[in-house]
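A.B. asks: I need the structure of the sequence given here:
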Amino acid sequence: MSVLNADLHCHSNVSDGTLTPEALAARAQANGVELWALTDHDEIGGQHRARDAALALGLPYLSGTEISVTFAGITVHIVGLGFDIDDLAMREGLRRTRGGREERAREMADSLALVGIRGAFEGALKYVGNPELISRTHFARHLVATGVCADTSEVFRRFLTEGKPGYVPHRWAKLGDAVRWIVDAGGMAVIAHPGRYNFTSTEEYALFTEFIAHGGRGVEVVTGSHTTADFVKYAEMALEFDLYASRGSDFHSPSESHTDLGALPFLSGQLKPVWEGLAHRVHRPEASAGV
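C.D. replies: Predicted coordinates:
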C-alpha cells in the first residue's frame, strides 16, 4: 500500500547526522513512522544498532545506506535498501569510497585558510562522529559555531559549493559499482533526490537509463528537498521507467533539517512503493502484524 508512513532516508552521527541511530529510531517511532531505514553516507556501521533499536520499539526496519557516485562530473547519491548488512563486498566497496574524504577535507581547509578562515579542519573534526566520514556538513557546523555564518545554508552558499572558496570536488565510486554492491547484497538501488542535481533533461535521461542498465530499480519521489512540482515530475518518471518509488525525509538534525522524520506527503496510489518490492527484506518485530 502506498499510504504507508515509510521514511527510508535519514542520517545518524555515524555519518553526518547529529543523533545516534538509537535516538533516530525513537524519533521515527514517536513521529508515526511505520517503516524506517537509516541511510548513512557511504557507511553501514550503524546498521545493527539501528535495526535493533527499531525492533525493540516495534518499528519495522529496512537496512540502508547512501552511496556517493560520480556521474557526468557531478556527485549523485544512490540509496541502497534491504541489503545484507554483513555483506563483505559492500563493506569493502564503501571503505574504499570513504578513503578519499580526509584528503579532500584537508584541501577544503587549505582553501578556506586562503580567505582568512584558519583551523577549519580541526574545527570540523569536533563535529565528526566517524573521522572517515568528514564532510562539508561538518565544516558548515564549525563555521556556524564560530560565527562566520548564521546557519549552515549560508555556509554552503558562500563557501562550500562549486566555484566558492572551500569547494573541493571528489571522485566517488562509479554508478555501476554502487548499484552492483547493493544488488549483489540482496538489496534494491534507488536514485536519491533526483531533483537536486540540476541535470539537463538529456543528462537526467542518461542517468536513469544507465542506472537501470546496471540493475537499479527505484527512485526517490517524495523527499525532503523536493518541491511539489518535483513530486509530480518524478512520479511520472517512475511510471515512465517502471521504477519503484521511494519516500524519505533525508533528516540529519532537529536544528538543521527542513523536514522531520515521518512528516512527508504520502506517495501517489498509482506508484509501486519500494517496500512492496522489498517486503521479504523487511526486519519485523516478532509481534508485528507486518508491513
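A.B. asks: make it CA atoms for all contacts and neighbour counts henceforth
C.D. replies: Will do.
A.B. asks: which residues of the stretch 51-200 of the chain fall in helices?
C.D. replies: Counting by DSSP state H, counting those that start in this stretch, the stretch 51-200 of the chain has helices at residues 88-98, 101-113, 120-125, 136-145, 152-155, 175-184.
A.B. asks: show me how far the longest one is from its chain's centre.
C.D. replies: For helix 101-113, the distance between its averaged C-alpha position and the chain's averaged C-alpha position is 22 Å (C-alpha atoms, centre = their mean, to the nearest Å).
A.B. asks: what's in contact with that helix?
C.D. replies: Contact with helix 101-113 is made by 118-121, 131-136, 159, 165-170, as judged by C-alpha atoms under 8 Å, 6 or more residues apart in numbering.
A.B. asks: re earlier: can you redo the helices of the stretch 51-200 of the chain as JSON lines with distance to residue 193?
C.D. replies: Below are the helices of the stretch 51-200 of the chain laid out as JSON lines (distance: least, C-alpha to C-alpha, whole Å):
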{"stretch": "helix 88-98", "distance to residue 193": "20"}
{"stretch": "helix 101-113", "distance to residue 193": "22"}
{"stretch": "helix 120-125", "distance to residue 193": "26"}
{"stretch": "helix 136-145", "distance to residue 193": "17"}
{"stretch": "helix 152-155", "distance to residue 193": "18"}
{"stretch": "helix 175-184", "distance to residue 193": "15"}
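A.B. asks: which residues of the protein fall in strands?
C.D. replies: Along the chain, counting by DSSP state E, strands occupy 6-7, 35-36, 64-71, 74-81, 173-174, 188-191, 218-223, 244-248.
A.B. asks: dump the ones you listed into TSV; add mean neighbour count and distance to residue 127 as well.
C.D. replies: Output for the strands of the chain, formatted as TSV (neighbours: other C-alpha atoms under 10 Å; distance: least, C-alpha to C-alpha, whole Å):
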stretch	mean neighbour count	distance to residue 127
strand 6-7	30	25
strand 35-36	27	25
strand 64-71	25	20
strand 74-81	25	22
strand 173-174	19	25
strand 188-191	27	28
strand 218-223	28	25
strand 244-248	28	24
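A.B. asks: how about CSV for the ones you listed, with distance to residue 111 added?
C.D. replies: Compiled in CSV, the strands of the chain are given as follows (distance: least, C-alpha to C-alpha, whole Å):
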stretch, distance to residue 111
strand 6-7, 37
strand 35-36, 38
strand 64-71, 22
strand 74-81, 20
strand 173-174, 24
strand 188-191, 31
strand 218-223, 32
strand 244-248, 34
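A.B. asks: to compare against the first, here's the next sequence to fold:
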Amino acid sequence: MPIDLHTHSTASDGTEPADVVVAEAARAGLDVVALTDHDTYAGWPAAVAAAHEVGVDLVRGVEVSCSQRGVSVHLLAYLVDPQAPGLLAELDRARDSRVTRIDRMVELMAADGIPVTVEEVRARAGDGTTLGRPHVADVLVDNGFVSTRDEAFSDVLRNGSRYHVSHYAPNPVRAVELVRAAGGVPVMAHPFANGRGWTVDDAVIERMADAGLAGLEAHHRDHTPAERTHAVELAARLGLFVTGSSDYHGSGKENRLGENTTTPEVLARIEDQATSGIDVVRAARA
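C.D. replies: Take a look at the predicted model:
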C-alpha cells in the first residue's frame, strides 16, 4: 500500500490544483495521499471530491509554518479539525503576515530593477492562495530573470539575501500543542534538511515531543543518509514514529510522488491518535 503523506497544491506553493494532485497520485500508483498545503485548508474540498473519483484514500492535513529563534520549522498536522479556533487563528495570522512580507520583498527587488511587481505575484498565485516566495520565483521565471525556481532561491530569494523579509510563525512547541488541541496528529517535516538552511537541534525536538509531537519525517529527499539515520535514531529514542514522503509540489520542484513512503502501520497510528472526527477519506476502488 504506497502511502505519501506530504504534498502541496496551488492552495499554497504547488503548481497543480488539489484535484490534479490527487489524480496524479493515482497515476503514480499511490493508494493513500495526504494534502498538506502551507497554513491553509483551502484545497481540502477539491481533494476529497477527486479522491472519490479516482479511487485514492486521502489524508487531510496542513503544513504549519513555525519558527524557533529565526530558524524555520515545518510541522505537518494530520486530520485536524479545521474549525478549531486556536490553530485556525495561528494559520490566519501566518497567512496575513506572508502577504505583507511578500509585498515588502517585491518592493525591495523592484527598487533594484528586478522585474517583478506585487500585482504579478498575486495574479500568479491566484485568489485564496497562501502567498510565498515560490510565487515570486515563478514571476521571475516568467519575466526571464532566472530559469527555474531553484535558481531564484539560490540567489535573490535565499535566506540572508538583502531582499529577504521574515514573516510571523508560531513557536514549534506551541504549534504542536495547538495541533493536539485541534484533535490532529503533529509530525515534524524534514527535521534535519541542513541543505535548506539552519535546522533546530535535538533539544528543541525533545521539547516538541514532550508537548505531543507524534513523529519525524525521516525519509525525505532533502535528507542525506546520515540525516535520515539521525532522524530514525532520534525518533526511536523519543518514542516517535517515522514517516516518509515526497513533499510534492508539481513542476515547482523535482520531488516525485511516492519517491519516499510511509508504512500502513504508521498510518494506522496516525488514525488512532486523531481525535478531531476528521477521518481518512476512504475511496471506493474498482
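A.B. asks: TM-score for the pair, please.
C.D. replies: For this chain pair, the superposition-based TM-score is 0.89 by TM-score structural alignment, normalised by the length of structure 2; 279 aligned residues with a C-alpha RMSD of 2.3 Å.
A.B. asks: okay, the helices of the stretch 51-200 of structure 1 in JSON lines with distance to residue 229 of structure 1 and mean neighbour count next?
C.D. replies: Putting these into JSON lines (distance: least, C-alpha to C-alpha, whole Å; neighbours: other C-alpha atoms under 10 Å) gives the following:
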{"stretch": "helix 88-98", "distance to residue 229 of structure 1": "33", "mean neighbour count": "17"}
{"stretch": "helix 101-113", "distance to residue 229 of structure 1": "34", "mean neighbour count": "19"}
{"stretch": "helix 120-125", "distance to residue 229 of structure 1": "35", "mean neighbour count": "19"}
{"stretch": "helix 136-145", "distance to residue 229 of structure 1": "27", "mean neighbour count": "22"}
{"stretch": "helix 152-155", "distance to residue 229 of structure 1": "22", "mean neighbour count": "18"}
{"stretch": "helix 175-184", "distance to residue 229 of structure 1": "26", "mean neighbour count": "22"}
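A.B. asks: residue 60 of structure 1 is nearest to which of those helices?
C.D. replies: helix 175-184 (20.1 Å; C-alpha to C-alpha).
A.B. asks: read off where that closest one ends up in structure 2.
C.D. replies: Per the alignment by TM-score structural alignment, helix 175-184 of structure 1 matches residues 172-181 in structure 2.
A.B. asks: likewise stretch 73-83 of structure 1?
C.D. replies: Going by TM-score structural alignment: stretch 73-83 of structure 1 matches residues 70-80.
A.B. asks: which residues sit against that stretch?
C.D. replies: 6, 36, 59-67, 172, 175-176, 179, 182-191, 198-200, 270-271, 274, 276-280.
A.B. asks: same thing but at 6 Å, please
C.D. replies: 60-67, 182-189, 276, 278 (C-alpha atoms under 6 Å, 6 or more residues apart in numbering).
A.B. asks: next: stretch 18-38 of structure 2.
C.D. replies: Contacts for stretch 18-38 of structure 2 (C-alpha under 6 Å, 6+ apart): 1-9, 12, 43, 46-47, 50, 56-63.
A.B. asks: do that again at 7 Å, thanks
C.D. replies: Contacts to stretch 18-38 of structure 2, defined as C-alpha atoms under 7 Å, 6 or more residues apart in numbering, come from residues 1-12, 43, 46-47, 50-51, 54, 56-65, 76, 130, 257-258.
A.B. asks: aligned counterpart of residue 18 of structure 2 in structure 1, please.
C.D. replies: Match for residue 18 of structure 2 (TM-score structural alignment): residue 21.
A.B. asks: count of neighbours near that match?
C.D. replies: 26 (other C-alpha atoms under 10 Å).
A.B. asks: aligned to residue 40 of structure 2, what sits in structure 1?
C.D. replies: Under TM-score structural alignment, residue 40 of structure 2 pairs with residue 43 in structure 1.
A.B. asks: equivalent range in structure 1 for stretch 227-243 of structure 2?
C.D. replies: With TM-score structural alignment as the criterion, stretch 227-243 of structure 2 aligns to 230-246.
A.B. asks: mind listing what's buried in that stretch?
C.D. replies: Across stretch 230-246 of structure 1, burial judged by 16 or more other C-alpha atoms under 10 Å covers 230-231, 234-235, 237-238, 243-246.
A.B. asks: again, but for stretch 192-208 of structure 1
C.D. replies: 192-195, 204, 207-208.
A.B. asks: could I get those in CSV, plus columns for distance to residue 216 of structure 1?
C.D. replies: Listed next are the buried residues of stretch 192-208 of structure 1 as CSV, based on distance: C-alpha to C-alpha, whole Å:
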residue, distance to residue 216 of structure 1
192, 12
193, 15
194, 14
195, 18
204, 15
207, 11
208, 9
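A.B. asks: ok, so of the residues you listed, who is nearest residue 140 of structure 1?
C.D. replies: residue 193 (21.0 Å).
A.B. asks: map residue 126 of structure 1 onto structure 2.
C.D. replies: Aligned partner of residue 126 of structure 1 by TM-score structural alignment: residue 123.
A.B. asks: cool, and residue 162 of structure 1?
C.D. replies: Aligned partner of residue 162 of structure 1 by TM-score structural alignment: residue 159.
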